[in-house]
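A.B. asks: Structure here, sequence nowhere to be found:
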């Protein structure tokens, strides 16, 4: 089952996550959900060393570093 919005997996106080948010804004990304992995054992195990990670509606995941073109490809925007 897919989420109703793309998801950006991130951490609190993460400078790379801040950079990813700027790339999403530059790409004109539609609404997306921010999921912070810090207090979730399962998400920490899956994404801990990979954040930020952008997950599109089709389930594809884009690991950092990514650029505007890559974001648009995953989000089709």
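C.D. replies: The structure has been received and is ready for your questions. The structure displayed is predicted, hence computed values, not measured ones.
A.B. asks: alpha carbons only for contacts and neighbour counts from here, please
C.D. replies: Noted.
A.B. asks: How many residues are close by the residue lying closest to residue 4 once chain neighbours are set aside?
C.D. replies: In space, and not counting its chain neighbours, residue 4 is closest to residue 57: 7.2 Å by C-alpha to C-alpha, 6 or more residues apart in numbering. Applying other C-alpha atoms under 10 Å, we find 18 residues neighbouring residue 57.
A.B. asks: With the one 3 residues further on instead?
C.D. replies: Residue 60 sits with 12 neighbouring residues when counted by other C-alpha under 10 Å.
A.B. asks: element containing the spatially closest residue to it that is not a sequence neighbour?
C.D. replies: In space, and not counting its chain neighbours, residue 60 is closest to residue 74: 7.0 Å by C-alpha to C-alpha, 6+ apart. Residue 74 is part of helix 68-75, with elements assigned from DSSP states H and E.
A.B. asks: now that helix: how far from the chain's centre is it?
C.D. replies: Its chain's C-alpha centre lies 11 Å from the corresponding centre of helix 68-75 when counted by C-alpha atoms, centre = their mean, to the nearest Å.
A.B. asks: another one to put next to it:
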């Protein structure tokens, strides 16, 4: 697994009790061990996020604003991350 050249920070739009979000977090564990930072964003903290992400979560977002929506697996995540740095 190759990390992007610079340190990468991701946002994971999530909500309490979202089992798909837990699966997405699990897929990110190897990347976090390699230095990828993950910010968990609770969509219920902002009504706009509920409207935008409520039926789409989990959604990953990089610092450029590019998004990867569920469903994704480890290969799709690796490809997206390789394009994110």
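C.D. replies: Thanks, I have the structure now. Since this is a predicted model, take the numbers as computed values, not measurements.
A.B. asks: what do we get in the second structure for the residue nearest to residue 60 of the first structure?
C.D. replies: Aligned by TM-score structural alignment, residue 74 of the first structure pairs with residue 80 of the second structure.
A.B. asks: Please look at that match and residue 66 and confirm they touch.
C.D. replies: No. Assessed by C-alpha atoms under 8 Å, residue 80 of the second structure is found out of contact with residue 66, at 9.3 Å.
A.B. asks: same for the longest helix anywhere in the first structure, what does it pack against?
C.D. replies: Assignment by DSSP state H gives helix 15-26 as the longest helix of the first structure. Helix 15-26 of the first structure sits against helix 68-75, with contacts defined as 3 or more C-alpha pairs under 8 Å, 6 or more residues apart in numbering; DSSP states H and E.
A.B. asks: now the angle from the helix it packs on to helix 15-26?
C.D. replies: On the basis of axes from the mean of the first three to the mean of the last three C-alpha atoms, to 10 degrees, helix 68-75 of the first structure is oriented at 80 degrees to helix 15-26.
A.B. asks: hang on, the earlier thing: how much space between the residue nearest to residue 60 of the first structure and residue 62 of the first structure?
C.D. replies: Per C-alpha to C-alpha, to the nearest Å, residue 74 of the first structure is found 7 Å from residue 62 of the first structure.
A.B. asks: Pull up the overlap in contacts between these two.
C.D. replies: In terms of C-alpha atoms under 8 Å, 6 or more residues apart in numbering, residue 74 of the first structure and residue 62 are both contacted by the residues residue 55.
A.B. asks: what about stretch 29-45 of the second structure, distance to the chain center?
C.D. replies: What separates the centre of stretch 29-45 of the second structure from the centre of its chain is 6 Å, taken as C-alpha atoms, centre = their mean.
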